[in-house]
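Trainee: Build me a structure from this.
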Amino acid sequence: MAADDLSLLIDGVEYIGWQEVRVTRGLERTPPDFDLKVFDRGNPAIVIAKPGKPCVVRLGSDTVITGYVNRYRPGVNKSTGSRRTVSGRGKTQDLVDCSAYLRGIANQISNATTRAVIERLCGLHGLQVEARDGDGAVVPQFNVILTERSWDIIDRVARHSEFLAYEGPDGRLVLTKLGKDRHASGFREGINVEDADVAFSDDQRYSLYEAVYMPTETLGDVAQASASSDYNLRARATDRTIGTDRPGTGERFRPLILIAETMQNGVDIAERRVRWERARRIGRSQALTIVVPSWRDAAGRLWEPGYRVPVHVPSCHVVDAEWVISEVTYRKGRDGTFADVTVMPEDAFLPEPVLLSPFDWQVQQTLDQDRILRDGGAQRTSGTGPGV
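Mentor: This next block holds a predicted model:
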């Protein structure tokens, strides 16, 4: 099979010959998804894809999505004949769509590593976790909101360990920090750039970032806060390329006030939050979208989200940069085979700092004792070791 041929595997049968193809993967696109179309032109239907069927999408010999068929749309046109459209998403769709079903543990997760918590949620749907940078930090006790989706919990627990979470080609959930993997080639104007567009913007950037927190840790903090006009402490970060951090100077003043939603380690999390806001907004203020006439780099590897690439597009004012692929769409149609790639500076992908507040130990102890009684004396007490 050629490197730019797509095949769809369902029930051991490989379907090829698709005339219109779109497959999209991304660091912040969970699950990945695909949309395929074929025109039968009077021939019998080549595929009948029942929604819910497991499937695998391959580009050449490379698997790009392992998931399920979500929609099957047959149709007919008097000029083109019958047509078949098949759409689907990766396996992590169940994490995104479904509620976190944690009955039996009182909707609580206690003293477990990031990986263990996420594996518990993924295990509900038979999904595996690939933790590329270790098990992550221990997640203190916290309550799961009754109506939360599994992905809501995974997202914030991953951020607790500064991990990115996204689906790999094999359907596993990948937990990783932004890696150092690089493509063998990149995007260079005059060589392989068919089209490029960059959006430089300042409407989501600010000259002053302040994270407000109410200190409760020490009397010293409370004393400092009492000297404040609003009994709060603030962490600050500035961006002088946007304006001044002080009002009334005649310069442009753009403040953004945030709430550091924590009562533990307030100073640390507040300072991390304002630095993250500034860095991420700067990174995302220069997103570059490039169209290239190939799905692969010079070494034959598919363009991969999370990989670093050299970028040189002077017409878009991006010169000799090394940015990170955020999202890639492999597409094929009447106009040819192309990849639409979005790249941004590394800072655009920094995980948002989050501190998961511990659940009150006395309440937890009471709940644990009640659970022991219900379970007939099971030997489990709070604080004896990791568990979910």
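
Trainee: From here on, just use CA atoms for contacts and neighbour counts.
Mentor: Fine.

Trainee: So for Ile257, what's the nearest residue that isn't a sequence neighbour?
Mentor: Glu210 (4.9 Å; C-alpha to C-alpha, 6 or more residues apart in numbering).

Trainee: Next one: that neighbour relative to Asn107, how far apart?
Mentor: Separation of Glu210 from Asn107 (C-alpha to C-alpha, to the nearest Å): 34 Å.

Trainee: Compare these two and say which is more crowded by neighbours.
Mentor: Glu210 (23 against 15; other C-alpha atoms under 10 Å).

Trainee: tell me the contacts of that one?
Mentor: By C-alpha atoms under 8 Å, 6 or more residues apart in numbering, Glu210 lies in contact with 234-237, 255-258, 274.

Trainee: separation between it and Thr92?
Mentor: 36 Å.

Trainee: Tell me where the stretch 51-200 of the chain has strands.
Mentor: For the stretch 51-200 of the chain, the strands defined by DSSP state E, counting those that start in this stretch occupy 54-59, 62-77, 81-90, 108-109, 112-113, 129-131, 138-139, 142-143, 164-167, 173-176, 187-188, 195-200.

Trainee: Counting neighbours, what do you get for Gln362?
Mentor: Counted with other C-alpha under 10 Å, Gln362 comes out at 10.

Trainee: Over to Ala2?
Mentor: Ala2, neighbours per other C-alpha under 10 Å, totals 8.

Trainee: surely it meets Gly60?
Mentor: Yes: between Ala2 and Gly60 there is a contact under C-alpha atoms under 8 Å: 5.6 Å.

Trainee: related to what we said a few turns ago, return the closest of the contacts of Glu210 with respect to Phe142.
Mentor: Leu258 (22.6 Å; C-alpha to C-alpha).

Trainee: Who are the packing partners of the helix or strand containing that closest one?
Mentor: Using DSSP states H and E, Leu258 sits in strand 255-259. In this structure, strand 255-259 packs against strand 208-213, with contacts taken as 3 or more C-alpha pairs under 8 Å, 6 or more residues apart in numbering; DSSP states H and E.

Trainee: Another for comparison:
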Amino acid sequence: MNNTVILRVNGREWGGWESVRISAGIERIARDFNVQITRQWPGDEEQAKKRARIRNGDRVEVLIGDDLVITGWVEATPVRYDAHSITMGIVGRSKTADLIDCSATPSQYSGRSMVQIASALAKPFGISVVDAGGVTGALQGIQADQGDTVMDVLNKMLGLQQALAYDNASGNLVIGSPGAVKATTALVFGENILSCDTEQSIKDRFSVYEVAGKRAGNDSDFGEATTTAIRGQTVDNGIARYRPLIIRQTGNATSASCGSRSEFEMRQRAARTDEVTYTVQGWRQGDGTLWQPNMQVIVFDPVVGFDNREMVIAEVTWQVDEGGTVSEIRVGPADAYLPEPPKPRKKKASSTQEYF
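Mentor: Model (predicted):
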């Protein structure tokens, strides 16, 4: 299977890289790449020509064999040298990098779906939005404030519908849920797993999560609710000793918002305990397809305690260096990657009511 990494720039294809690192994941919306060539002095004239023909701001397609993995822009062309050698590199990110870096046009969106709002935000950048399913319903009162990046506005929506936003190989934005497709190959201790790295730490987990907030009074309660806290509580049965965490819910809290926030905190923190990064030989599964982010994958690893456990691939890094051709695959339970529920909004104060 062809794993040659090609950069397609300005109608030409460039290869022969000695070091490659390409990363994609569901907790980011822009893939990135870094390729390098090192030569002894004096420098190779052909490599000098290659770098001269690839400039910052050029549109680039990155391919692994026949598989497109990134469509984006060249953002840096670093050069490093010493008395013995010179290293030249090309670095870039997906088209969706502009959604992270750039400001959104201030606008108000109501009665539209997340995909429709995201499409309106991405359109000026020439980026399409792919609906990967699992996200429905109209949203109200979504606002792009002065100075918000497009990513800031996306984050306002993601928690409302517990959705993910990430990019695909064509440089477009994908809106969907964790575990969109199933991997054809399992990660198996003693077979394709070369190494494992996990902390399995519980330092950020607690026995009970209590979210407390207050809501504005109204004409019927004459402000009594403004002095009585509204609480939501969730217990983590995986933590045996007494470890409470109290979180203050800002804005105009409700029992539902406090409850959902406490449930979120427990589920995500517990799921993060089981995150693991595996290194496997090569870049492809048994059927020849590349390992990809947001795949559901079965993991058998008795050392860590996974007995054919279904996990989500959060990030994949395809890498070549002096250590060979490997994939770094970070996996975790789906709950680890759900975005935080939105915080309640504050209501405008009147002359007869006090707000917290």
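
Trainee: Quick TM-score on the pair, please.
Mentor: Once superposed, the chains reach a TM-score of 0.88 (TM-score structural alignment, normalised by the length of the second structure), with 342 aligned residues with a C-alpha RMSD of 2.4 Å.

Trainee: Show me which positions of the strand holding Leu258 of the first structure end up buried.
Mentor: Buried residues in strand 255-259 of the first structure, defined by neighbour count with 16 or more other C-alpha atoms under 10 Å: 255, 258.

Trainee: Going along the chain, name the strands of the stretch 201-350 of the first structure.
Mentor: Going by DSSP E, counting those that start in this stretch, the stretch 201-350 of the first structure shows strands at 208-213, 233-238, 255-259, 286-292, 308-313, 318-333, 336-344.

Trainee: So which of these is nearest Gly190 of the first structure?
Mentor: Across the strands of the stretch 201-350 of the first structure, closest to Gly190 of the first structure is strand 308-313 (C-alpha to C-alpha), at 8.6 Å.

Trainee: ok, and what's touching that closest one?
Mentor: 180-183, 185-189, 196, 318-325.

Trainee: looking at the strands of the stretch 51-200 of the first structure, which is closest to Thr262 of the first structure?
Mentor: Per C-alpha to C-alpha, nearest to Thr262 of the first structure of these: strand 142-143, 12.8 Å.

Trainee: Against the second structure, what's the mean shift for that closest one, could you check?
Mentor: Here the mean offset of strand 142-143 of the first structure against the second structure after fitting is 4.2 Å, by mean C-alpha distance after the TM-score superposition for the first structure.

Trainee: I'd like to know which elements that strand is packed against.
Mentor: strand 108-109.

Trainee: Give me the mean distance between the strand it packs on and the second structure.
Mentor: Using mean C-alpha distance after the TM-score superposition for the first structure, the mean distance for strand 108-109 of the first structure is 2.6 Å.

Trainee: how much distance is there from that strand to the middle of the chain?
Mentor: Computed by C-alpha atoms, centre = their mean, to the nearest Å, the chain-centroid distance of strand 108-109 of the first structure equals 23 Å.

Trainee: helices or strands up against that strand?
Mentor: strand 142-143.

Trainee: whereabouts in the first structure does stretch 325-340 of the second structure align?
Mentor: Aligning stretch 325-340 of the second structure against the first structure (TM-score structural alignment) gives residues 337-352.

Trainee: Quick one: end-to-end length of that stretch, please.
Mentor: 36 Å.

Trainee: Which residues belonging to that stretch are considered buried?
Mentor: 337-352.

Trainee: contacts for that stretch?
Mentor: 4, 159, 162-164, 178, 273, 276, 279-284, 286-295, 322-332.

Trainee: Now which residue in the first structure aligns to Gly147 of the second structure?
Mentor: By TM-score structural alignment, Gly147 of the second structure lines up with Thr147.

Trainee: I'd say its match and Ser99 touch.
Mentor: Yes: counting by C-alpha under 8 Å, Ser99 is a contact partner of Thr147 of the first structure at 6.3 Å.

Trainee: In the second structure, what sits opposite Arg284 of the first structure in the alignment?
Mentor: Using TM-score structural alignment, Arg284 of the first structure lines up with Arg272 in the second structure.

Trainee: State the distance from the closest residue to its match other than its chain neighbours to Val150 of the second structure.
Mentor: Of all residues not flanking Arg272 of the second structure in the chain, Ala336 sits nearest, at 5.3 Å (C-alpha to C-alpha, 6+ apart). Taking C-alpha to C-alpha as the measure, Ala336 of the second structure falls 23 Å from Val150 of the second structure.

Trainee: Would you confirm that Thr113 of the first structure contacts Ala131?
Mentor: No: look at Thr113 of the first structure against Ala131 with C-alpha under 8 Å: they stay out of range, at 11.4 Å.

Trainee: the helices in the stretch 151-300 of the first structure, which residues?
Mentor: Using DSSP state H, counting those that start in this stretch, the helices of the stretch 151-300 of the first structure run over 219-226, 266-284.

Trainee: Put together CSV for these, with distance to Asp360 of the first structure and mean neighbour count on each row.
Mentor: Converted to CSV, these look like this (distance: least, C-alpha to C-alpha, whole Å; neighbours: other C-alpha atoms under 10 Å):
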stretch, distance to Asp360 of the first structure, mean neighbour count
helix 219-226, 21, 14
helix 266-284, 17, 21
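
Trainee: quick one: which of the ones you listed is nearest Val138 of the first structure?
Mentor: Across the helices of the stretch 151-300 of the first structure, closest to Val138 of the first structure is helix 266-284 (C-alpha to C-alpha), at 16.5 Å.

Trainee: ok, for the alignment partner in the first structure of Thr87 of the second structure, nearest residue in space, not its chain neighbours?
Mentor: Using TM-score structural alignment, the partner of Thr87 of the second structure in the first structure is Arg83. Of all residues not flanking Arg83 of the first structure in the chain, Phe39 sits nearest, at 4.3 Å (C-alpha to C-alpha, 6+ apart).

Trainee: can you pull the contacts of that neighbour?
Mentor: Here Phe39 of the first structure is in contact with 19, 80-84 (C-alpha under 8 Å, 6+ apart).

Trainee: Across to the second structure, which of these hold up?
Mentor: Retained in the second structure: 19, 80, 82-84, out of those (criterion both residues aligned by TM-score structural alignment, their matches' C-alpha atoms under 8 Å).

Trainee: So which of those is the closest to Lys53 of the first structure?
Mentor: Once C-alpha to C-alpha is applied, the member of these that ends up nearest Lys53 of the first structure is Arg84, at 15.9 Å.

Trainee: Cross-check the contact I'm expecting between the closest one and Val38.
Mentor: Yes: Arg84 of the first structure is within contact range of Val38, at 5.4 Å (criterion: C-alpha under 8 Å).

Trainee: Identify the residues contacting stretch 89-102 of the second structure?
Mentor: Taking C-alpha under 8 Å, 6+ apart as the rule, stretch 89-102 of the second structure contacts 29-37, 51, 70-79, 122, 125, 127, 149-151, 167, 171-173.
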